[in-house]
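In: Pasting the sequence and the predicted model now:
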Amino acid sequence: MTATERFLCADAARIRGDPMVGTAPHGFVWILIEYRGAWPANGFDGLDLEPGTKALVFSAARAVRARILLVRRHGRRRPEGPGRWAVLRYETSGAHRQQWGTWSGDEDLAEIAGALGAPGELGCPPVVLVCAHGQHDTCCAVRGRPVGRTLSERWPDLVWECTHVGGDRFAANVVVVPDGVYYGGLDARSSVTALEEHLADRIHAEHLRGYTDLFPPQQAAVAAVLRRFGPAGRHDYAVAATFRDNDHWRISITGRPSPPTAFEVEVRAYRTPPCQLTCRGPATSSAVAYEVTSIRVG
């Protein structure tokens, strides 16, 4: 690379062929805060909010291991009126819950702490988050914003741009919450197809990083079944048992379609060669990747 060339981690990851399956961060609860100003590189942590309110929200989120993300509509358009916030909760039954509110002053965000302990509402449409956090990583802007624009034009009420969701080198990243599904390596065209299929409850292995209720080897196992046997609904497959032997896992998966099907999937973890993994991190490091070595039916 010459001195005038700019390193882009997503381009480098594609050249290397970095596997992205099994890279969805584990989690069940998300806090969204609409913030129309500039996003700090570290997101919510970097906001200049009233200290007591900020500490309350952070403490309440940490207690339930919720992830706090700043969001905005594409184009940084500034609608009239207060901003919005949301608490989104994944449930294994598929009956996901949401609670929404508004805020004008910093102190209004204290309501988030109470919402984290409330049941929330059922039957709300999913929220589609597109990571476009350029202050955190260049690729999130370069690849994320075109995807945010395209999806916002198609589904303006569902789509928000958001701060860092993890896996910069897999940009453009799209997360559907509270479904808890991570997609990566998307562009404008593939993002529309992936979301169309997702909203029809047909999840494909292509571009799937994983489900956030599963741990990385389990994510890899479910993705392998989807790749082998075709798309399926978000809750059509369940992990029944997981056995670990050092860097190897044997994972039992049951299929909910009638008649139910059982799969035994073997997964191996390994470390990738050291390389630069993000645009802003010049130090090299390795990542853990997952390889499915066998799938048995029945």
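Out: Okay, I see it.

In: C-alpha only now, for contacts and for neighbours.
Out: Fine.

In: where do the helices sit along the stretch 1-150 of the chain?
Out: Applying DSSP state H, counting those that start in this stretch to the stretch 1-150 of the chain gives helices spanning 9-16, 51-63, 111-115, 138-142, 144-154.

In: which ones are touching H74?
Out: The contact partners of H74, by C-alpha atoms under 8 Å, 6 or more residues apart in numbering, come to R145, G148, R149, S152, W160, E161.

In: Name the member of those with the most neighbours.
Out: Neighbour counts for the contacts of H74, by other C-alpha atoms under 10 Å, peak at G148, which reaches 30 neighbours.

In: returning to what we had before: among the helices of the stretch 1-150 of the chain, which is nearest T293?
Out: Closest of those to T293 is helix 9-16, at 20.6 Å (criterion: C-alpha to C-alpha).

In: neighbouring contacts of whichever strand or helix holds Y270?
Out: Per DSSP states H and E, Y270 falls inside strand 261-271. Under the contact criterion C-alpha under 8 Å, 6+ apart, strand 261-271 has outside partners 217, 220-221, 247-255, 286-298.

In: I'd say G94 and H235 touch.
Out: Yes. Using C-alpha atoms under 8 Å, G94 is in contact with H235, at 6.9 Å.

In: and the two? which has more neighbours close in?
Out: Comparing G94 with H235 by neighbour count (other C-alpha under 10 Å), the higher total belongs to H235, at 15 against 12.

In: hey, where'd the strands end up in this structure?
Out: 29-34, 67-72, 83-89, 97-103, 127-131, 159-162, 174-177, 181-183, 208-211, 237-245, 248-255, 261-271, 288-297 (DSSP state E).

In: another structure for you, compare them:
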Amino acid sequence: MTATERFFCADAARTHGDPLAGTAPHGSVWILIEYRGGWPPNGFDGLHLEPDTKRLLFSAAQAVRARVLLIRRHGRHSLEGTRRWAVLRYESSGAYRQQWGTWSRDEDLAEIVGALGAPGELGRPPVVLVCAHGQHDTCCAVRGRPAGRALSERWPDLVWECTHVGGDRFAANVVVAPDGVYYGGLDARSSVATVEEHLADRIHAEYLRGYTDLFPPQQAAVAAVLERFGAAGRHDYAVIGTSRDGDHWRVRITGRPPRPTVVDVEVRSHRAPPRQLTCRGLSMSSAVVYEVTSIRVG
């Protein structure tokens, strides 16, 4: 690359063949805050909100390890009027819970703290989040916004653009919550096809980064099982055991019929050579890669 060429991390990731599986951040609680103005590079942390309310919300989010995302509908919208917030939670039982509210003054956001301690509602449709945070990383805008537009045209009530979700080089990134499923490497066409399959409870391995209730080697193992045996529902496979020996993991997965009852997956981790991983981050970093070395049906 010459000095005049611009670096795009998503293009570089595709050139290097960076694997998607095993790259979803761990977590099961999301706080969404509709904010139609410009998003600071660091998202919620950079907002100029009433200080006491912001501290209260930040502390409550930290206590439950919630990810706080700013959201907005695709396209141009008035900055005025009532905005929405939500608390989305994925429970260990597999239940999906949501609590929604509205805010017009900064102080109204304190209601989120109470929602974090409430059970939330079952049965709501999932939320489709598309990272389009151009102030954080250029590829999130260049690749995220076309995907956001296509998804919004197909499911206008489900889809929101959002701030940074992690893994800039995998743009366009789509998160389905509270399902806790990360997809990456998408474009306008593949994002619609992928979400359509997801909503029909058919998760494919092709663009899957991972399930956020699992840790990276477990995510890689589940993705490998999906690739080997075909698409499956979010709860058709379950991780029931994980053991580690240095940089090797053995992950045991059970499946619902007609899928394999027990599958043992061997995973090895290693560090890729250092290189620039984001558009704005000029320092060289070395990403951890999780490679599946064997799959055995029990």
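Out: Done, it's in. Here the structure is a predicted model, which is why all the values come from computation and not from measurement.

In: Deepest-packed of the helices of the stretch 1-150 of the first structure, please.
Out: For those, the largest average neighbour count (mean count of other C-alpha atoms under 10 Å) is found in helix 138-142, namely a mean of 23.

In: nearest residue to V176 of the second structure other than its sequence neighbours?
Out: Using C-alpha to C-alpha, 6 or more residues apart in numbering and skipping the chain neighbours, the partner closest in space to V176 of the second structure is V128 (4.7 Å).

In: for that neighbour, what are its contacts?
Out: V128 of the second structure neighbours (C-alpha under 8 Å, 6+ apart): L158, V159, W160, V174, V175, V176, A177.

In: about what we covered before: please convert the buried members of the contacts of strand 261-271 of the first structure into PyMOL selection syntax.
Out: Typed into PyMOL, the line below selects the buried ones among these, using 16 or more other C-alpha atoms under 10 Å:
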select buried, resi 217+220+221+248+249+250+251+252+253+254+255+289+290+291+292+295
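
In: what about the closest residue to I253 of the second structure other than its chain neighbours, how many neighbours?
Out: Nearest residue to I253 of the second structure in three dimensions, chain neighbours excluded: V239, at 4.5 Å (C-alpha to C-alpha, 6+ apart). Applying other C-alpha under 10 Å, we find 18 residues neighbouring V239 of the second structure.

In: OK, contacts around V239 of the second structure?
Out: Q218, V251, R252, I253, T254.

In: any chance of those residues in TSV, with distance to W100 of the second structure too?
Out: Converted to TSV, those look like this (distance: C-alpha to C-alpha, whole Å):
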residue	distance to W100 of the second structure
Q218	31
V251	36
R252	37
I253	34
T254	34
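
In: Of the residues you listed, which are reproduced in the first structure?
Out: Retained in the first structure: Q218, V251, R252, I253, T254, out of the contacts of V239 of the second structure (criterion both residues aligned by TM-score structural alignment, their matches' C-alpha atoms under 8 Å).

In: which residues touch the second one?
Out: Taking C-alpha under 8 Å, 6+ apart as the contact definition, V251 of the second structure lies against P217, Q218, A221, V239, I240, G241, T242, S243, D264, V265, E266, V267.

In: Give the buried subset of those residues as a ChimeraX selection command.
Out: Command for ChimeraX that selects the buried part of those, burial taken from 16+ other C-alpha under 10 Å:
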select :217,218,221,239,264,265,266,267
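
In: nearest to V192 of the second structure, of the contacts of V251 of the second structure?
Out: Distances from V192 of the second structure to these, taken by C-alpha to C-alpha, are shortest for A221, at 25.1 Å.

In: Let me see the contact set for the closest one.
Out: Counting by C-alpha under 8 Å, 6+ apart, A221 of the second structure makes contact with V251, V265, E266, V267, V292.

In: so can I have JSON lines of the residues you listed showing distance to A86 of the second structure?
Out: Putting these into JSON lines (distance: C-alpha to C-alpha, whole Å) gives the following:
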{"residue": "V251", "distance to A86 of the second structure": "34"}
{"residue": "V265", "distance to A86 of the second structure": "37"}
{"residue": "E266", "distance to A86 of the second structure": "38"}
{"residue": "V267", "distance to A86 of the second structure": "36"}
{"residue": "V292", "distance to A86 of the second structure": "37"}
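
In: Out of those residues, which is nearest to P119 of the second structure?
Out: Closest to P119 of the second structure, out of all of the contacts of A221 of the second structure and judged by C-alpha to C-alpha, is V251, at 31.3 Å.

In: The closest one and I240 of the second structure, how far apart?
Out: V251 of the second structure sits 8 Å away from I240 of the second structure, going by C-alpha to C-alpha, to the nearest Å.

In: same thing with H164 of the second structure?
Out: For H164 of the second structure, the distance to I240 of the second structure - C-alpha to C-alpha - is 31 Å.

In: Then Q62 of the second structure?
Out: 28 Å.

In: and if you look at E34 of the second structure?
Out: Taken as C-alpha to C-alpha, the span from E34 of the second structure to I240 of the second structure is 37 Å.

In: do the same with L277 of the second structure
Out: From L277 of the second structure to I240 of the second structure the distance is 33 Å (C-alpha to C-alpha).

In: go on, V159 of the second structure?
Out: 33 Å.

In: And R6 of the second structure, by the same measure?
Out: 45 Å.

In: will you turn the contacts of H74 of the first structure into CSV that also has distance to A24 of the first structure?
Out: Listed next are the contacts of H74 of the first structure as CSV, based on distance: C-alpha to C-alpha, whole Å:
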residue, distance to A24 of the first structure
R145, 20
G148, 20
R149, 23
S152, 23
W160, 19
E161, 18
